[in-house]
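Peer 1: my questions concern the predicted model and sequence given below.
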Amino acid sequence: MGASANRWVVLAAAGTFNALVGAVYVWSIFYSSLSSTYGWAPQATAFAYSLYIVSECCAGFLAGWLQNRMKPGILSLCGGCSFAAGWFFAGFADAIPLLYMTYSIMGGIGSGIIYNVSVSTATAWFPDKRGLANGVCVGTTGLSPIIFAPLGNFLITTMGVSMSFHICGIIFAVGVVVASRFLAAPPKDWTPENWIRGDRSSIQEDGLTTLQMLKKPTAYLMWLLFAVAASAGMMVIG
């Protein structure tokens, strides 16, 4: 299989990772069941989600640094194992601190790693179709509740919330192992067939270093816009 064909497999693997990340969107299903099962205060249970999001965001910076030093397949496998383990071990959490340690921290860190490395890897394979690559990754994240919401409801209703965490963790682990085998960076200086690297005024092809990026006011504006836009949706989900 040639490089041009391989990139579609990479995109499919990246989409799979992002579909797993989208499982956080069904948190409200687990939240209500956890509160009723263990009698935890709503505020304490809800904080597990907030801590998850914070862990995910912080892990994004770590993933950005690591992906220049590790192969995407290995990094995504490590992050994915943390993500899957967080969900699996959350099934043993019979106290709030354990829920924070497993679901919130382990799961959140793993989610942040696999989201960032999968999106950046997919985009690197599609310099000629950046919008498509990002659209597939973001779209699979948003559409994943179509699968995980009914699955979560079924599992909780039939097996209870603890076993549901276990089963979800196992499903995520299988998906992570399979997808990580196909997530690879493009060869150095590779370009798509029949595509000529042109002058793109809106995108700097060579990119910026971290220090160069931090000196750009645009970077802080983008962070602010993203934070404002994302926070509304995340509050509704939580």
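Peer 2: That came in fine, so what should we check first? Numbering: from 1, shown residues only.

Peer 1: going forward, measure contacts and count neighbours with C-alpha atoms only.
Peer 2: Will do.

Peer 1: now the closest residue to residue 91 other than its chain neighbours: which helix or strand?
Peer 2: Among residues not flanking residue 91 along the chain, residue 162 sits closest, at 4.1 Å (Cα to Cα, 6 or more residues apart in numbering). Taking DSSP states H and E as the definition, one finds residue 162 inside helix 161-180.

Peer 1: next: residue 218.
Peer 2: Using DSSP H and E, residue 218 falls in helix 217-237.

Peer 1: run through the neighbouring helices and strands of that helix.
Peer 2: In this structure, helix 217-237 makes packing contacts with no helix or strand, judged by 3 or more Cα pairs under 8 Å, 6 or more residues apart in numbering; DSSP states H and E.

Peer 1: give the buried residues for it.
Peer 2: For helix 217-237, burial by neighbour count (16 or more other Cα atoms under 10 Å) applies to no residue.

Peer 1: give me the distance from it to the chain's centre.
Peer 2: 17 Å (Cα atoms, centre = their mean, to the nearest Å).

Peer 1: follow-up on the earlier one: what about the residue nearest to residue 91, distance to residue 168?
Peer 2: Going from residue 162 to residue 168 by Cα to Cα, to the nearest Å gives 10 Å.

Peer 1: can you get me a residue count around residue 182?
Peer 2: Residue 182 has 18 neighbouring residues, counting by other Cα atoms under 10 Å.

Peer 1: residues touching it, list them.
Peer 2: Residues in contact with residue 182, defined by Cα atoms under 8 Å, 6 or more residues apart in numbering, are 9-10, 13, 73.

Peer 1: just checking, what packs against the longest helix along the chain?
Peer 2: Ranked by residue count and defined by DSSP state H, the top helix of the chain is helix 42-66. Identification of packing neighbours for helix 42-66 by 3+ Cα pairs under 8 Å, 6+ apart yields helix 27-38, helix 96-99, helix 108-125.

Peer 1: C-terminal to that helix, what's the next element?
Peer 2: helix 72-90.

Peer 1: which residues sit against that following helix?
Peer 2: Under the criterion Cα under 8 Å, 6+ apart, residues 66-67, 98-99, 101-114, 117-118, 121, 162, 165-170, 172-173, 176-177, 180-185 lie in contact with helix 72-90.

Peer 1: let's bring in a second one:
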Amino acid sequence: MSDKVKNRWLIAACGVGIHLSIGSVYSWSVFTKPLMNEYGWSLSGVSWTFSIAILFLGLAAAFMGHFVEKHGPRKSGIIAALFFGIGLLGSGLAINVESLIFLYVTYGVLGGIGLGIGYIAPVSTLVKWFPDRRGLATGLAIMGFGFASLIASPVINSLINLVGIAGTFYILGIVYLAIMLLSSSYLAPPPAGWKPKGYEENMEKRNNKSQDLSQLTANEAAKTRRFWYLWLMLFINVTCGIAIISVASPMAQEIAGLSAAAAATMVGIMGLFNGLGRIGWASLSDYIGRPNVYTAFFGIQIVLFILLPITTASLLFQLSIFIILSCYGGGFASIPAYIGDLFGTKQLGAIHGYILTAWAAAGLVGPILVSWLRETTQSYTLTLYIFAAAFLVALIVSILIRADIKKLRQKNKERVAS
């Protein structure tokens, strides 16, 4: 029997492969200037491609979560690969016919649907394979999404110079399609009743604190307060994080006096901390618990956002931004494990999909809000203070959810005792 059980670390590696592919969406800005220069398209026109892709990521994750649970990660991963791969190949065609609208449909809509399905398919499976290390497993895969741009950006830049924009899309489409199909082919949920070696003994040592508090369907979960607490915490963390990413370079130049070149370097290193935060915070959550990690995120960021407007020392300013980016990445990576803790693994993919609508909403709100506030006030100071206030709300929510968890634990104890 044990010979037939798949290797869970290989399953994790396949999850990383899928996320490294779809995470290339974070390299979209590399296409921006070449598209503007070659076709005379406006900055906002080109930027809409990315916004549409993130919007459809959230929508696809929400609507296809049930499909992932019903048909399994292998079939879901293959469908994600086809949508994402065809979206990229279609983007090459859109460039050849010089149609920005067609690019919205191919990269934004088709690619975005592939992003959403590809994002949740391996994550929900990994939570089931790693009941003992949920944070580590989901952190590994989602780290791939965060790190992808570090690999993809220089490759895309070189390819544009070598084969042009359309040629780059064609090559990326073929390569990512192959990686995602290969990775998806090995994905599978664990056999019914499977537990990793030594799991029961470790659970006893940890006083069963990492046991699932309930086993709910996605629709049942969405009717609970704790679901909406999670949604709001992710929304605030992502809104403020995406906003910082979108204005990091000009803000660093304005507040800390960085040169354009130094600010560009800082943006590159931000990607590294975004990725490291995903694996670091998610792994830490296995030891100190998901509630403590989220409370830490918000407490740290309240302090940093209050201090940022007066942090004129360039090294301190950059360090603050790097810590914020680690919390931003950590929020994404810890949420699937938190969902597993609170709602069980019965329909984890579907619940994760519902929660990711917070990402879609934040992707639209964050950059627009920070740009509007900057233009209205001619300063980033008020923006940063508003974000600090938002994190105060998130901190309160992270404390309220603990009360819900405590009540649920108490109910479970009473049920076991009776």
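Peer 2: It's in. Source: prediction; values computed, not measured.

Peer 1: TM-score for the pair, please.
Peer 2: The TM-score (TM-score structural alignment, normalised by the length of structure 1) is 0.93; 238 aligned residues with a Cα RMSD of 1.9 Å.

Peer 1: for the residue nearest the centre of structure 2, what are its contacts?
Peer 2: In structure 2, the C-alpha nearest the mean C-alpha coordinate belongs to residue 332, at 4.4 Å (Cα atoms, centre = their mean). Residues counted as contacts of residue 332 of structure 2 (Cα under 8 Å, 6+ apart) are 142, 234, 278.

Peer 1: just residue 181 of structure 2 next, same as before
Peer 2: Contacts of residue 181 of structure 2 by Cα under 8 Å, 6+ apart are 77-78, 81.

Peer 1: that one maps to what in structure 1?
Peer 2: Aligning on TM-score structural alignment places residue 181 of structure 2 opposite residue 177 in structure 1.

Peer 1: secondary structure class for the counterpart of residue 23 of structure 1 in structure 2?
Peer 2: Correspondence of residue 23 of structure 1 to structure 2, assessed by TM-score structural alignment: residue 24. Using DSSP: H, G, I helix; E, B strand; the rest coil, the three-state assignment for residue 24 of structure 2 comes out as helix.

Peer 1: show me the contacts for residue 24 of structure 2.
Peer 2: Neighbouring residues of residue 24 of structure 2 by Cα under 8 Å, 6+ apart: 145, 148-149, 152-153.

Peer 1: with residue 237 of structure 1 instead?
Peer 2: Per Cα under 8 Å, 6+ apart, neighbours of residue 237 of structure 1: 25-28.

Peer 1: distance of it from residue 28 of structure 1?
Peer 2: 7 Å.

Peer 1: got it, and residue 218 of structure 1?
Peer 2: 35 Å.

Peer 1: ok, residue 91 of structure 1 next?
Peer 2: 16 Å.

Peer 1: repeat for residue 162 of structure 1
Peer 2: Distance from residue 162 of structure 1 to residue 28 of structure 1, by Cα to Cα: 15 Å.

Peer 1: who has more neighbours out of the two?
Peer 2: Taking neighbours as other Cα under 10 Å, residue 162 of structure 1 and residue 28 compare with residue 162 leading, 22 against 16.

Peer 1: what's near enough to touch that one?
Peer 2: By Cα under 8 Å, 6+ apart, the neighbours of residue 162 of structure 1 are 90-93.

Peer 1: give me the aligned partner of it over in structure 2.
Peer 2: For residue 162 of structure 1, the residue aligned by TM-score structural alignment is residue 166.

Peer 1: distance of that match from residue 35 of structure 2?
Peer 2: According to Cα to Cα, residue 166 of structure 2 stands 10 Å off from residue 35 of structure 2.

Peer 1: now residue 403 of structure 2
Peer 2: 51 Å.

Peer 1: same check on residue 2 of structure 2?
Peer 2: Using Cα to Cα, residue 2 of structure 2 is found at 53 Å from residue 35 of structure 2.

Peer 1: show me which of these two is the more surrounded one.
Peer 2: Higher neighbour count among residue 2 of structure 2 and residue 35: residue 35, with 18 against 7, using other Cα under 10 Å.

Peer 1: once you drop chain neighbours, what's closest to the more buried one?
Peer 2: residue 41 (6.7 Å).

Peer 1: what does residue 98 of structure 2 give?
Peer 2: Closest to residue 98 of structure 2 by Cα to Cα, 6+ apart is residue 39, at 7.3 Å.

Peer 1: ok, that neighbour touching residue 96?
Peer 2: No: counting by Cα atoms under 8 Å, residue 39 of structure 2 does not reach residue 96; the two are 10.8 Å apart.

Peer 1: if I look at the two, which residues touch both of them?
Peer 2: Overlap of the contact sets of residue 39 of structure 2 and residue 96 (by Cα under 8 Å, 6+ apart) is empty.

Peer 1: residue 201 of structure 1 - how many residues pack around it?
Peer 2: Counted with other Cα under 10 Å, the neighbours of residue 201 of structure 1 add up to 7.

Peer 1: tally of neighbours for residue 200 of structure 2?
Peer 2: Residue 200 of structure 2, neighbours per other Cα under 10 Å, totals 12.

Peer 1: got the contact list for the host helix or strand of it?
Peer 2: Here residue 200 of structure 2, judged by DSSP H and E, is contained in helix 199-205. Helix 199-205 of structure 2 is contacted by residues 132, 209-211 when judged by Cα under 8 Å, 6+ apart.

Peer 1: how far does that helix sit from the chain's center?
Peer 2: Averaging C-alpha positions (Cα atoms, centre = their mean) puts helix 199-205 of structure 2 30 Å from its chain's average.

Peer 1: separation between residue 119 of structure 1 and residue 44 of structure 1?
Peer 2: On the measure of Cα to Cα, residue 119 of structure 1 and residue 44 of structure 1 end up 32 Å apart.

Peer 1: scratch that, residue 161 of structure 1
Peer 2: From residue 161 of structure 1 to residue 44 of structure 1 the distance is 17 Å (Cα to Cα).
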